[in-house]
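K.L.:
what's the 3D shape of this:
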Amino acid sequence: MSIQDIGVKGSVHFVYVREGFTRNRYEKLSVRRSYPDAQFTRVSASAKEASDDMLDFEKLLKDDTIRHAVDSAADIADQPSSVDQLEDRENKLIEETSQYYGNSIGLMLGIGLYEEEKHVDFSKLGKLTIAGTGTLEEDQSVGSVGAIREKLRTAEAEGADIFLVPKDKETFMYEGLSNEEEALQVAGELHLRLRVVPVASLEEAIYYLSNYPKYELELDPK
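P.N.:
This is a model prediction of the structure:
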């Protein structure tokens, strides 16, 4: 999804994994027709109730990461804004994203807002497709998210050149691979064309994109 779809004048994209329930084979068929890549898992009836509660919680997380993105982008862009202006922007974005859940939009929203504030275009007039995922915390750090494999596959299918992920190898708090490790593993395993770029903060992401491709040449000298 383009960040422009939620009213932000930026060039980057966020990748969203939609979840839901089907009650019978007809609903399942309908979903599959609309989303050919959809995956299905059999669950108990109680799982739906638990999911409904989780969605309410994820909505709160999304609203928080939006506030962090607005505040962080304004801070890094060093653009004077009143408290009322920031709150108005936050409320409009919360309304524009009412159909989304979870906080994985944070990083890309922060980048898009920075582009808007500074009137810059990291896509180089559409020559570069930039996507990514990651929460944005109050301290401007990028936090871990889920569904990395699915998001990478979607980004690759949509022609992304760069995919930003949380640089969380040292901070990942759950079992299994961190987002950073999983993304690099999946990219190699599936021979993806896109470049996986781990970032620890919004500022690091902006620095990378502001200096691309010079930054790439420094990383991979010929």
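K.L.:
rest of the way, CA atoms for contacts and neighbours
P.N.:
Fine.
K.L.:
Which stretches in this protein count as helices?
P.N.:
25-34, 45-77, 83-96, 106-118, 148-157, 179-189, 202-210, 214-219 (DSSP state H).
K.L.:
Quickly compare those and say which is most buried.
P.N.:
Among those, the stretch with the highest mean neighbour count (mean count of other C-alpha atoms under 10 Å) is helix 106-118, at a mean of 26.
K.L.:
What helices and strands are in contact with it?
P.N.:
The contact analysis (3 or more C-alpha pairs under 8 Å, 6 or more residues apart in numbering; DSSP states H and E) places helix 106-118 against strand 13-14, helix 45-77, strand 130-132, strand 135-136, helix 202-210.
K.L.:
Tabulate these in TSV, adding columns for distance to I162.
P.N.:
Shown next, in TSV, are the helices and strands packed on helix 106-118 (distance: least, C-alpha to C-alpha, whole Å):
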stretch	distance to I162
strand 13-14	10
helix 45-77	20
strand 130-132	5
strand 135-136	17
helix 202-210	10
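K.L.:
wait, which of the ones you listed is closest to R149?
P.N.:
Evaluated with C-alpha to C-alpha, the helices and strands packed on helix 106-118 place strand 130-132 nearest to R149, the distance being 12.0 Å.
K.L.:
Alongside the first, I'd like the structure of this one:
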Amino acid sequence: MLSNLIQTQYIFQEWKKVIIMHAPQQAAKKRRYLPEIIITCIILLIPISAVTYCFIPRYYTYIAPGEIVSVRDIGVHGSVHFCYVREGLVSNLFEKWSAELASPDAEFEPTDASAEEDFISMEETGADDRDDTIYNALTSAADQAQTPVSDSELEQRWDTIIAEASNYYGDSLGLMLSIGLVEETQHQDFSKNGKYIIAGTGTIEADHTVGSVGAIRTKLLTAEQSDADFFFVPKDKDNFQYEGLSNEEEAEQVKQELDLKLQVVPVATIEEALYFLAGLNSSQQNLNDHA
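P.N.:
Below you'll find the model as predicted:
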């Protein structure tokens, strides 16, 4: 019995020596692995944090120069152009950076989550406004024609142009569309076979008046980048119904500030625009003769 006890104590002492001898080695291993674990965690946390930061909800609306579009692109046999700009809504920094990459000239404004519903509503309303101004453009152009146009012809042409213009929304194409329709019905070419690049913006109302629109600054930059010679804007200095500068005043200010080459042409009605275009070639000829 005593012998077994002594033997057990001996084994216990030997195991104790082994544990004591290996303990420093295990502690050293732990100390050696600890920095590697910390570094690995930090390396993993960096991309995780960056991705999280990029996708945290942050809302911005933006607007950027687009293009001037020939009325021919929406099925009208004219030479003039309307102007569209790129507008959108982003919901995080990743989307914002992507939009900046696609449109380096984009201007962003911080907003909140409610802007998403507002933006959808604006697109829906813009489609209705586009359809209305297309009809007004058709009737305004028809009023300039010597031959009466029947209601059925107007309706058919209206449906056709709406289908062609489905990629655009808003009513700012109205004025230029009505001018293009006058060219089509009267077989005219106000560009003088491409001599002039004529663009513009503005609604057209049922009474032939030109209504105010938004994004004048961006549209002017778009027209300038497209080498437009003339750019029509609403003549609304005396009847602008919103806060801030009227379209006419803003256009004049932007032209001076940025020293734009194009000529800004404010018009109150389609008749004023047509009068300017009718005298364009003779005016240019008179200037050349005087020089």
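K.L.:
And the TM-score between them?
P.N.:
Overlay of the two chains. TM-score (TM-score structural alignment, normalised by the length of structure 1): 0.93; 220 aligned residues with a C-alpha RMSD of 1.7 Å.
K.L.:
out of the helices of structure 1, nearest to T171 of structure 1?
P.N.:
Closest to T171 of structure 1 of the helices of structure 1 is helix 179-189 (C-alpha to C-alpha; 10.2 Å).
K.L.:
What is the aligned counterpart of I76 of structure 1 in structure 2?
P.N.:
Aligned by TM-score structural alignment, I76 of structure 1 pairs with Q144 of structure 2.
K.L.:
TSV for the helices of structure 1, including distance to S11 of structure 1?
P.N.:
Supplementary listing: the helices of structure 1 in TSV, determined by distance: least, C-alpha to C-alpha, whole Å:
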stretch	distance to S11 of structure 1
helix 25-34	26
helix 45-77	15
helix 83-96	16
helix 106-118	7
helix 148-157	15
helix 179-189	22
helix 202-210	12
helix 214-219	19
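K.L.:
I'd like to know which of those helices lies nearest to D139 of structure 1.
P.N.:
Per C-alpha to C-alpha, nearest to D139 of structure 1 of the helices of structure 1: helix 45-77, 8.1 Å.
K.L.:
residue contacts, L192 of structure 1?
P.N.:
By C-alpha atoms under 8 Å, 6 or more residues apart in numbering, the contact set of L192 of structure 1 is E156.
K.L.:
Give me the aligned partner of it over in structure 2.
P.N.:
The alignment partner of L192 of structure 1 in structure 2, by TM-score structural alignment, is L260.
K.L.:
measure its match to S150 of structure 2 for me?
P.N.:
L260 of structure 2 sits 43 Å away from S150 of structure 2, going by C-alpha to C-alpha, to the nearest Å.
K.L.:
Which of the helices and strands packed on helix 106-118 of structure 1 sits closest to A160 of structure 1?
P.N.:
Nearest to A160 of structure 1, of all those, is strand 130-132, at 5.8 Å by C-alpha to C-alpha.
K.L.:
start and end residues in structure 2 for that closest one, please.
P.N.:
Under TM-score structural alignment, strand 130-132 of structure 1 corresponds to residues 198-200 of structure 2.
K.L.:
With stretch 146-160 of structure 1 instead?
P.N.:
Here stretch 146-160 of structure 1 aligns to structure 2 at residues 214-228, judged by TM-score structural alignment.
K.L.:
One more: stretch 43-55 of structure 1?
P.N.:
Mapping stretch 43-55 of structure 1 onto structure 2 (TM-score structural alignment) gives residues 111-123.
K.L.:
Residues contacting the matching stretch, please?
P.N.:
With C-alpha under 8 Å, 6+ apart as the test, stretch 111-123 of structure 2 has contacts from R58, Y59, Y60, T61, G88, L89, S91, Y169, G170.
K.L.:
out of the residues you listed, who's nearest F276 of structure 2?
P.N.:
G170 (25.4 Å).
K.L.:
Now check structure 1 for the residue matching that closest one.
P.N.:
Alignment note: G170 of structure 2 maps to G102 in structure 1; criterion TM-score structural alignment.
K.L.:
For that match, grab the count of nearby residues.
P.N.:
By the criterion of other C-alpha atoms under 10 Å, G102 of structure 1 has 23 neighbours.
K.L.:
can you give me the angle the lengthiest strand in structure 2 makes with helix 216-225?
P.N.:
As assigned by DSSP state E, the longest strand anywhere in structure 2 is strand 59-70. With axes from the mean of the first three to the mean of the last three C-alpha atoms, to 10 degrees applied, the angle from strand 59-70 of structure 2 to helix 216-225 works out at 40 degrees.
K.L.:
Not counting strand 59-70 of structure 2 itself, show me its contacts.
P.N.:
Contact with strand 59-70 of structure 2 is made by 78-92, 96, 103, 105-113, 115, 199, 218-219, 221-223, 226, as judged by C-alpha under 8 Å, 6+ apart.
K.L.:
Which of the residues you listed are buried, as a PyMOL select command?
P.N.:
Buried residues among those (16 or more other C-alpha atoms under 10 Å), as a PyMOL selection:
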select buried, resi 78+79+80+81+82+83+84+85+87+89+90+91+92+96+103+106+108+115+199+218+219+221+222+223
